[in-house]
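Asker: When you get a sec, could you give me coordinates for this:
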Amino acid sequence: MGHYFSRFFIFCLLLVGGFVPAMAAQAPDTLPAGVTRGPSVEGTTEYVLPNGLRVVLTPDPSKPNVTVNMTYLVGSRHENYGQTGMAHLLEHMLFRGTPSLPNALAEFSRRGLRANGSTSTDRTNYYASFAADPETLEWFIRWQADAMVNATISQEDLDAEMTVVRNEMESGENNPFQILMQKMQAAAFQWHSYGKSTIGARSDIEQVDIEQLRQFYRLHYQPDNAVLIISGQFETNAVLNVIVDAFKDIPRPKRTLPREYTVEPVQDGERLVTLRRQGGSPFVASMFHIPAVGDPSFTLLDLGADMLSDTPSGRLYQALVPQKLGASVFGFARPMAQPGYALFGVQLEPGMDTRKALDALTDSLGTVGKKPFEEEQLKRIKNKWMTGWNQIYADPVSLTDALSDAAGAGDWRLFFLRRDQVEEATLDAVQAATEKYLVPSNRTDGMFLPTAKPVRAPLPPPVDLDALLHDYTGNGAAGSSIEAFDPSPASIDAATLREPLDLPNGTVQLALLPKATRGDRVQATLLVQFANAEQLKGKRTIAQVTADMLQRGTDELSRQQIEDRFDALQADVSFDGSAGNLSVQMSTVGENLPALVQAVLDVVRHASFPADQLAEYQRQASASIQSSMDDPMSLASQAISRHSNPWPRDDVRYAPTFEESLEDIAAISRPDLLRFHEQFYGAGTIRFSAVGAFEPDAVRDALAKGLSGWRKAPPYTRVDDPFHAVPPEDFNIDTPDKANAFYLAFQPLKLQDTDDRFPALYLANYLLGSSETSRLWNRVRVQDGLSYNVRSQFDASSFEPSGSWQIYAIFAPENSARLRSAIQDELGKAIEQGFTEQEVKDGVDALLKLRRLARTRDSVLASAWINYLQLDRTFAWSQQMDDALAALTADQVNQALKSVLKPDGFSTALAADADKQKQEKAGGK
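Answerer: Just a heads-up that it's a prediction; the model follows:
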């Protein structure tokens, strides 16, 4: 399953509040009766209940949120003949509810939980994140206990969910790369279940036997086959007591899980897969069998794969991209419980020779033994790997997901052990492991080469995890206690330092919020603004390309040197630009933030836009645009964007066609970029925010040094986006051979977020189509089963009376008419009948919880402060919004909705296979 929230909706959620008391992080001295303490690694501890349920607790008082992840050790690899897709289908069915809770998703939404589930080859999990609250935590734990043994799994629910699952399957079929991967896995794994896709075979899904599905559930969904993982701000002893009480009536099962005995034989020759279907850009790939993640050689192979595919230092990139044989490359080793695979791929532009690209790819992979890796390469990849690990460890949501994956692969401690293995990996060991498995006879790709004396990879031996992890406790002390953070608006305002930084070349507006975080991480945002709409005429594309190219080279540093510099600072940095704006997002450890700020400013000030990098960028951008030209979502979105856009071709607000975008990208030259950078980039209007573990004075000094002597940019005037009326129009776009379709409806609004009706409309949108209790969701997905995802989005500018209401859905083409009718019907009911007082009450409660949850995320706070600095607002605005929401009545919401939402005022775009739409009409007759 998967759920989408618009960027505007996510932003609105951060205007949120609530006091959460500090929680203790220590393990309890006295355990509940029957509970035993298992292994403990660096503050993460396992406990075992009498019924076999394993509980992994990783407290983090610095994050006032909680993430709960129930992991069942069953995935698609456990499915038998005729059962493919059953694990994933069961994941969907659990959200259909139990006798005591018939609609789990709706209840999650009412309580302000960000909840979902996922299925992989090795495990299925159900998770939720929410603002720290003992009552909500207890409720969700008890739901997990209820769902473990009491899921309804009725034929009626199965029939209703079938269209949704089929819709999800068809959505994946729109992606040629995803289908190619499935077919390569099927060719590489001839006997093992890893050769079957997690989504399953259509015939198995559509003809699944309800009793067989129930048996699968009763067999695998048992406490001795589950790991309950909880991370964030909670009191350990209290949580253990709740868990024991919630699961005490579920006995240890007497059944024995089926023994797994299928072993994929060593591959004895190259295998070929060819996929032919309409649309998309060319793609080639090579897949190799490798050991399970528990085998120490897996991590060595993982590092080797990263070195081969790194951009731009890796040999795959060097062999393909500069030579124009491919637009981009990638590679990875997938961590799996049993021997799995590594995959290397090349994205091509239309017209590139796939045979030459595949030859170059396999030739480069074949050089591992002839051209050994270098120590500098290993150091670079280790830095990147450790930066990623540290970011996961510092975030409770990511950490629970990582521990869940590790549990599915054999043991949650693998998450920590693999870090140690990376730190200890030597160049010789990485070289030996990579050479051993990346041999021609172990490869599945698009070529067959007869070989008289094939060199075969060894059969990976079984892994004894008990022996491997015996007495393992990690390589450091348990996480120290961190002061709890209060995410209420008043607390955020009080803790944030907003004194501006006055410099000779302009004032820098600051919002600095220092606070303790796990792993001492910090999130920061730099915003540089310049010029006005008239000065930027004809420069829409070059403004974006200039920002995108900043990180590709300076007067003194190459692209690789810039990446190495950021990696050494354990930093993630992204540059994004549009007309008059450059935004830089930064994440690093607090002690490195001053150095990172200076490094980023150095890149921004001294960008050189190398000609070879520009050519590469143009090829990649062209390939991306051409891939979008037959994508239903992209086609529908472009149709609406162009219809609602009044600006001329040379205006920075103009919405181009795909063809115009290709022309504009191709026309960019290096002198263009240098001139734009010289004319517009500079000091004058700069804003900076940071949230996390850092020293404010050191950051202020770094900004002053980094900006010293920089020329002043042309004075900044915001490019406005005023309201203009758009006549409603319908667009029907044919997308031949696409299994999925996309519907988009748009109505412009003359409305600003300071309007008295804004809180009521914000809530009305949530009730209409932005939650799992919404009218559109219940009608289109739950009741009619027409769409995998249907949403409503409401937007109102903070700067001027200009906004929009949008509705979108992803669905099967043959359901087009029914989808349109259902959406129109629900819009009419919402306006004519309105929402009930109970709906409003529940919606307000859920929104306030979601908004409070959003404020617990440091990256959200940093982005919010940048926005508030532009608007001269503080989080007091967020509190006002909370107060306004809490005071709403059903009459206020319904009156506001009637005054704004006009069903006949929507323009709609429907991108779908016309032939499949005809099948719907024929079936209707």
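Asker: contacts and neighbour counts: CA atoms only from here.
Answerer: Fine.
Asker: host element of residue 795?
Answerer: Per DSSP states H and E, residue 795 falls inside strand 787-796.
Asker: typed the wrong thing, it's residue 543
Answerer: Under the criterion of DSSP H and E, residue 543 resides in helix 540-549.
Asker: Which secondary structure elements does the helix or strand that that helix is followed by sit against?
Answerer: As assigned by DSSP H and E, the chain's next helix or strand after helix 540-549 is helix 559-568. If contacts are counted by 3 or more Cα pairs under 8 Å, 6 or more residues apart in numbering; DSSP states H and E, helix 559-568 sits against helix 375-394, helix 593-605.
Asker: Adding mean neighbour count, write the ones you listed out as CSV.
Answerer: CSV is the format used below for these (neighbours: other Cα atoms under 10 Å):
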stretch, mean neighbour count
helix 375-394, 18
helix 593-605, 21
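Asker: any chance of those helices in JSON lines, plus distance to residue 275?
Answerer: Output for those, formatted as JSON lines (distance: least, Cα to Cα, whole Å):
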{"stretch": "helix 375-394", "distance to residue 275": "33"}
{"stretch": "helix 593-605", "distance to residue 275": "42"}
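Asker: re earlier: angle of the helix holding residue 543 against helix 593-605?
Answerer: Computed by axes from the mean of the first three to the mean of the last three Cα atoms, to 10 degrees, the angle separating helix 540-549 from helix 593-605 equals 140 degrees.
Asker: Also this sequence, please, to line up against the first:
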Amino acid sequence: MKKLLMLLSTALMLGGIASAQKIAFEEYDLENGMHVILHKDHSAPVVVTSVMYHVGAKDDAPNRTGFAHFFEHLLFEGTANIKRGEWMKIVTSNGGTNNANTNDDRTYYYEVFPSNNLELALWMESERMMHPVINEIGVNTQKNVIKEEKRTNYDNRPYGNYLAVVKKNIFKNHPYRNTTIGSMEDIEAATLEEFQAFNKKFYVPNNAVLVVAGDFEKNQAKEWIQNYFGTIEKGETIIKQTFVEEPITQTLKATYVDDNIQTPMILTSYRIPSMKTRDARVLDAISTLLSDGKSSRLYKKIVDDKKLALQIGAFTYSNEDHGMYIIYGLPLGENTTETILKEIDQEIVRLQTDLISEKELQRLENVTDNRFVNNNSTVEGIAENLATYYLLYGDVNLINTEIDLYHSITREEIRAVAKKYLNPNQRLILDYVPSPVEIKN
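Answerer: As a prediction, the model looks like this:
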């Protein structure tokens, strides 16, 4: 009885938090096509100013991979009114922090300042958009930065290239087959004029959303936004290319040798639909069921009970056009990757055959509620979510309603979606192995 009361209390608490955390916002467009979203929160004297551009690794030209990620770095080099090397100094000297990140679909820049520095943040982001300085000095500097990033985060990191290998084999036509960081050969071969043309095409107001979130006065913010962004010239209309991927109808196999590892890893990956679809959300729920926490199906069986693996996991790698569903495992001791794959497949068949229990469904809802609360627990998180839901999903209010979509997932749906996407003839099997040991005579 005590345990039941505790469960009920937890569920009510999460439900109460979820309903209390409805995110209020206002959105509108400037005449140049820039979308603006405002979210007021006076709970702390900070304000987040962010700009998300609808350009990511998928927009890199053939043989020029890595451009979007390169610009994540390059656009900190300076502007007509911010000297080279001064960007970070201005931010830190005014009590702020800032950063940027890039993925396959978008690039995101943001500053967090004390609320009395909102005008400064808006001016800086408008400077970045209006007239960045793109010259040989900045390009050459960032080439060296990105070479080091590639060595550190990919080439010299254990298992650092697994995602690159999976993407290359899962996608045949879509530029998702390339990595975000791209090819160093492509970056080295690019001319200054190509970098300038990329900037002119994508880093324009009608390809961006501006979010201001936190402690600010709305009327003053709107005035500053108009002053700093409203005068920026609209760019040419960007037409996104459509890429068709034929269904995977037979098992794909690949092997990758990583000199940085000693324990092999088995990965199996399935191509899945856009993150905007209901099926993608069901698959996300399935990954939670399989590998979220020590009570999850794969962990409990393969790691805890049978002690076959050091680590096991399942997750969706979600994107705007397509996604991937990836399951991986690292064998323990003398166990093999083949044994782990067999156990994984048994759990998939179980999902495709039997309905999950009501208790498991409730656990999924609890995890979803907790994730929802955590994702919107900071003004920084809210700002990024608002931008993402507008730019990639086309519906800002999903920040409030997506949780209802997850709650509406049924046990029957989970079984049906597992049957639809997670089949042996629809996947890649990747053997990610260490270098063979040389035997000396």
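Asker: TM between them?
Answerer: Once superposed, chain against chain, the TM-score is 0.87 (TM-score structural alignment, normalised by the length of structure 2); 406 aligned residues with a Cα RMSD of 2.0 Å.
Asker: one step back: what's the next secondary structure element after the strand holding residue 795 of structure 1?
Answerer: Per DSSP H and E, strand 787-796 of structure 1 leads on to strand 803-811 as the next helix or strand towards the C-terminus.
Asker: Could you tell me where that next one falls in structure 2?
Answerer: Aligned by TM-score structural alignment, strand 803-811 of structure 1 falls on no residue of structure 2.
Asker: Over to stretch 575-587 of structure 1?
Answerer: Going by TM-score structural alignment, stretch 575-587 of structure 1 lines up with nothing in structure 2.
Asker: any idea how far that stretch is from the chain center?
Answerer: The chain centre lies 20 Å from the centre of stretch 575-587 of structure 1; the measure is Cα atoms, centre = their mean, to the nearest Å.
Asker: What is the end-to-end distance of that stretch?
Answerer: Stretch 575-587 of structure 1 has an end-to-end distance of 12 Å (criterion: Cα to Cα, to the nearest Å).
Asker: Check which helices and strands the helix holding residue 543 of structure 1 sits against.
Answerer: In terms of contacts (3+ Cα pairs under 8 Å, 6+ apart), helix 540-549 of structure 1 is packed against strand 572-578, helix 611-628, helix 670-680.
Asker: Flag every buried residue along the shortest one.
Answerer: What that stands for is strand 572-578 of structure 1. 572-578 (16 or more other Cα atoms under 10 Å).
Asker: just checking, what packs against the following helix or strand past that strand?
Answerer: Scanning forward in sequence from strand 572-578 of structure 1 by DSSP H and E, the next helix or strand is strand 581-589. Contacts defined by 3+ Cα pairs under 8 Å, 6+ apart place strand 581-589 of structure 1 against strand 521-529, strand 572-578.
Asker: picking up where we left off before, JSON lines for the helices and strands packed on helix 540-549 of structure 1, including distance to residue 803 of structure 1?
Answerer: As requested, those are arranged in JSON lines below (distance: least, Cα to Cα, whole Å):
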{"stretch": "strand 572-578", "distance to residue 803 of structure 1": "20"}
{"stretch": "helix 611-628", "distance to residue 803 of structure 1": "26"}
{"stretch": "helix 670-680", "distance to residue 803 of structure 1": "29"}
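Asker: Can you tell me which of those is nearest to residue 767 of structure 1?
Answerer: helix 611-628 (32.0 Å; Cα to Cα).
Asker: counting contacts, what elements does the closest one pack onto?
Answerer: So helix 611-628 of structure 1, by 3+ Cα pairs under 8 Å, 6+ apart, packs with helix 540-549, helix 658-667.
Asker: give me the stretch of structure 2 that the first one matches.
Answerer: Residues of structure 2 aligning with helix 540-549 of structure 1 are absent, taking TM-score structural alignment as the criterion.
Asker: swap in stretch 70-79 of structure 1?
Answerer: Going by TM-score structural alignment, stretch 70-79 of structure 1 sits over residues 51-60 in structure 2.
Asker: Identify each buried residue in the matching stretch, please.
Answerer: Of the residues in stretch 51-60 of structure 2, 51-60 count as buried by neighbour count, 16+ other Cα under 10 Å.
Asker: what's the answer for stretch 230-244 of structure 2, then?
Answerer: 230, 232, 235.
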